[in-house]
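A.B. asks: coords below, sequence missing:
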């Protein structure tokens, strides 16, 4: 029997490929999402970071992390952003999450 799905949280993740691109996204199951994205992708994908966030703010955290990276000079198309070091991807997700938690506490 599969484990029960957490209905209160989602994972915001950063997956990197061999060309230095990073995908910022959200999922209920990061490993399943990675496997789905890997299918048909010539580059090996690796998980850089995943962070559980409250479901009510997950989409804002996801968009916020991408905006932080783009505001810091990284170009990209939708969820995929070019030339992002692992630490930058991780920091963008953490910062976006902190920003949204702070807004919810006001």
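C.D. replies: Good, I have the coordinates. Everything numeric here is computed off the predicted structure, so don't read it as measured data.
A.B. asks: C-alpha only now, for contacts and for neighbours.
C.D. replies: Noted.
A.B. asks: pretty sure residue 99 belongs to a helix, no?
C.D. replies: Yes: membership of residue 99 in a helix is supported by DSSP: H, G, I helix; E, B strand; the rest coil.
A.B. asks: roughly how far apart are it and residue 16?
C.D. replies: 24 Å (CA to CA, to the nearest Å).
A.B. asks: Which of those two has more residues huddled nearby?
C.D. replies: A count of neighbours by other CA atoms under 10 Å puts residue 16 above the other of residue 99 and residue 16, at 26 against 14.
A.B. asks: let's bring in a second one:
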């Protein structure tokens, strides 16, 4: 009888783990770039170009200006809850675009190449 109980508990744990791994809440539904419009952003021309030229081309990605904030990518689930936050200041424009694509976001039009 103990082995039946152990098997049932094991099966329940496996089913729970499987359902959690396939839950849509674990996916990135949208993203938000938070940053000041100037300040530190003026010292990061590659990130600034990414924010103002490339971000508008992506589906489900928006820019939210926050006074004094360092540039960060905020990834959100289907419930609009923050799932992950990534600082962008160490990345160049190409790396910022690659980051969005690696997280599953697509651009309506391809971003312009760096000049």
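C.D. replies: In hand now; what should we look at? All values derive from a computational prediction rather than experimental measurement.
A.B. asks: Can you pull the TM-score for these?
C.D. replies: Here the superposed chains carry a TM-score of 0.29, computed using TM-score structural alignment, normalised by the length of the first structure; 46 aligned residues with a CA RMSD of 3.6 Å.
A.B. asks: Helices of the first structure, start to end?
C.D. replies: Taking DSSP state H, the helices of the first structure run over residues 30-38, 58-71, 86-105.
A.B. asks: Throw those helices into TSV and include distance to residue 23 of the first structure, thanks.
C.D. replies: Formatted as TSV, the helices of the first structure follow (distance: least, CA to CA, whole Å):
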stretch	distance to residue 23 of the first structure
helix 30-38	10
helix 58-71	9
helix 86-105	9
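A.B. asks: deepest of these, which one?
C.D. replies: helix 58-71 (a mean of 20; mean count of other CA atoms under 10 Å).
A.B. asks: Distance-wise, check residue 17 of the second structure relative to residue 10 of the second structure.
C.D. replies: Residue 17 of the second structure is 11 Å from residue 10 of the second structure, where distance means CA to CA.
A.B. asks: wait, I meant residue 34 of the second structure
C.D. replies: Using CA to CA, residue 34 of the second structure is found at 43 Å from residue 10 of the second structure.
A.B. asks: Show me which of these two is the more surrounded one.
C.D. replies: Taking other CA under 10 Å, residue 34 of the second structure and residue 10 do not tie; residue 34 has more neighbours (22 against 12).
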